[in-house]
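J.: Generate coordinates for the sequence data below:
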Amino acid sequence: MRLAVVIGVCVLGVLAVLLVPDLSWLARWAVEQQRAFQNEMAGAVRALRTGSPGATAALLLAAGAYGFVHAVGPGHGKYLIGGVGVGSGVSMARLLGIAIVSSLAQAAWAILLVYGGFAVLEVSARSVTTLAEDYLAPASYLVIALIGVVLVWRGLRGFARQANAGHAHTTSDGGHDHHHHAEGEASCACCGHAHGPTPEEVAALGSMRDTLVLVGSIAVRPCTGAIFLLVIAWQMDIRAAGAAAVIVMGLGTATLTSLVAVSSIVARGLGHASVSRFGAASRIGPALQILAGGFVVWMSLVMLGYAVG
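T.: Take a look at the predicted model:
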């Protein structure tokens, strides 16, 4: 019965992804808004170059708005942040931190790539864009896909551990050798086997090592809008203003990814609360990991197809 409930939750999750309503209108809206804010940034840069009052504020506002609407479109690790929130035991505070730090790291990497490339390597703007779109973007999607595979593997391992624990409590004649222990204990001295994933194992994606991998996988691909702005700022010799605007752009992106982080944590809590009524609370964690990991892998491969197509 418990396994049937878990399987049902997974099936419903897959159907929810496959039957999601057409959101192409949202993508079109985001593209239109990106163009509008991109034009505003270009105008603000020209005004800043001529010393017009209020140009800096206009540039920062346009950059922040661009970062938010650009994050609505593909990329920026939204599906990774959401998948990790649903499929792991990471806390809301840590996931929000990952969302913010990854967006700021992405902005910093864009600054280093463009300004460093121009100053040290003397590369062209086309070379920087080609590097970002043709090499760094596919690399980012591949790393994110591998993180999805890790989520699936940890979910399968969680199910296997629970199955082994259940087998260890069954005697050879079909009877049960029960020794009661405190609720929430991962193991007991009577058998030496784990009774399910420990809290540390469930929250493994919240470790510092995994946090760095998550941040790096998102940040490795710089935002195209940031590259566009930095190239103009370099050419017009307003480099400090351009860098500041890209940081604000990263904060705009972080606003959207933070909303995704909060939503994923809420969804995970609702899933645990719903399944706990059927006595399958210990199984929902691995199930959500498998479901979330599969979604992350699928989305990454879709994005990779667009990047190399």
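J.: When you work out contacts or count neighbours from here on, use the C-alpha atoms and nothing else.
T.: OK.
J.: What ranges does the protein have for its helices?
T.: 2-18, 24-49, 55-72, 78-87, 92-116, 125-130, 137-168, 199-202, 208-219, 224-235, 239-276, 281-308 (DSSP state H).
J.: The third one packs against which elements?
T.: This points to helix 55-72. For helix 55-72, the elements it packs on are helix 24-49, helix 239-276, judged by 3 or more C-alpha pairs under 8 Å, 6 or more residues apart in numbering; DSSP states H and E.
J.: Redo these as CSV? Include distance to Ile227 and mean neighbour count.
T.: Output for those, formatted as CSV (distance: least, C-alpha to C-alpha, whole Å; neighbours: other C-alpha atoms under 10 Å):
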stretch, distance to Ile227, mean neighbour count
helix 24-49, 12, 17
helix 239-276, 9, 21
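J.: this one as well, want them side by side:
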Amino acid sequence: MSVKFKAVYLPLLLLAVLLAILLSLYPHLLAKTVEWQREFNQLISTTLKQINQQPSEAGSWLVVISFAYGFLHAVGPGHGKFILSGYLATHPIRLKTSIRLTLLASLLQGVVAVAVISLIVVVLTLSAGYFRLTQLWLERISFMLIIALGGYWLIKNSRQIYRTLRQTKPQTAIGNITQIRQLDAELQIKPCLISPLTALSVTNKSAINQCGCGHQHLADPAQINHLHDWKPQLMVVLSIGIRPCSGAIFVLFLAYMLDLYLWGVVATMAMALGTGSALTLFGLLVLYTRDRMLKFGKGYFSAHVSAYFPLLVKMLFGLILITLGSALLHGTTLPISGGAALFSR
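T.: The predicted structure follows:
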């Protein structure tokens, strides 16, 4: 067995078999997940009612059950996993960033649920109709953010392709020297006190950055891209987390009616952590698959294809996000869609 087969083809083969098994078992797993969530709702309701008699034991079980509910809830289908997998698969981010995105999005769901219920129901004591209207608009904002994220990827990558096509003359590594002047002795001793442009007038910025003084005068492309990564990452987190979880809403309302609202808040955040844990594992799977596919295609694509293919994939995914967000947004305008299912007729 060759080294290349062990390093590239064997992991891909194992991954393909694992995905085939998961796809074949997913319908059954999804049906069981719905059944388990229903049972967990009953367990949460029973545990909440027991807190007054057994605060420590019942409260601990409430946290454990809520965490498990959030984990199982993340296994089911949802636009959040689609957005997250698309972003992780098309952007070269690190594992630490992936974990941060999944946890922030999940925790934001819990925070939004607590904030909305606390403001509308607990503080303002408004009717269920106001809460249903609030959640409807939170859903619409989430779907509009999905459309905005898709448009952002589409415009950004199309501009990058356009700029690449316009560059007909490749730049040399040393740049175009137009003027050379001799430096003073004092300036030669302390070269990094002056700008490199006082010695060389060049058109290649990489040559300026390598003046030999040990200091970085200009940011490299990786640092510049890192500065702009927060925009799509923020939209990913908001588009997933701004829509509260239905299980969290159920727990908060039940805890409010039982006069145990603080325990409902604790259970909601435990659900958010459970969801974040499941999404983190999902993100690890996406990152592993992406790395293996990059290694697989490294020696099979030309330099021209390798330069444009990732940009085209991002543009395609941007179009898919725009379509998905538009369809979900249109669904909220239908009489039977939008708002909390807890208050549907």
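J.: Tell me who's in contact with Arg221 of the first structure.
T.: Counting by C-alpha atoms under 8 Å, 6 or more residues apart in numbering, Arg221 of the first structure makes contact with 106, 132-133, 136-137, 140.
J.: of all these, which two lie farthest apart?
T.: Gln106 and Glu133 (13.9 Å; C-alpha to C-alpha).
J.: Of these two, which one has the most company?
T.: For Gln106 of the first structure versus Glu133, neighbours defined as other C-alpha atoms under 10 Å are more numerous around Gln106 (27 against 18).
J.: which position in the second structure aligns with that one?
T.: Matched by TM-score structural alignment, Gln106 of the first structure corresponds to Gln109 in the second structure.
J.: surely that match meets Ala272?
T.: Yes - counting by C-alpha atoms under 8 Å, Ala272 is a contact partner of Gln109 of the second structure at 6.7 Å.
J.: Nearest to Ala254 of the first structure among the contacts of Arg221 of the first structure?
T.: Distances from Ala254 of the first structure to those, taken by C-alpha to C-alpha, are shortest for Gln106, at 10.3 Å.
J.: Give me the spatial nearest neighbour of the closest one, chain neighbours excluded.
T.: Ala219 (4.0 Å; C-alpha to C-alpha, 6 or more residues apart in numbering).
J.: what's around the corresponding residue of the second structure for that neighbour, how many residues?
T.: Aligning on TM-score structural alignment places Ala219 of the first structure opposite Gly241 in the second structure. Neighbour count for Gly241 of the second structure, taken as other C-alpha under 10 Å: 25.
J.: Is Gly241 of the second structure in contact with Ala105, as I believe?
T.: Yes - in terms of C-alpha under 8 Å, Gly241 of the second structure counts as a neighbour of Ala105; the distance is 4.6 Å.
J.: which ones are touching whichever residue in the first structure pairs up with Ala89 of the second structure?
T.: If you follow Ala89 of the second structure across to the first structure using TM-score structural alignment, you land on Val86. With contact set as C-alpha under 8 Å, 6+ apart, Val86 of the first structure has these partners: 264-265, 267-268, 288-289, 292.
J.: so how far is Thr50 of the first structure from Met236 of the first structure?
T.: The gap separating Met236 of the first structure from Thr50 of the first structure is 10 Å, by C-alpha to C-alpha, to the nearest Å.
J.: So which of these two has more stuff around it?
T.: Using other C-alpha under 10 Å as the criterion, Met236 of the first structure and Thr50 rank with Met236 on top: 14 against 10.
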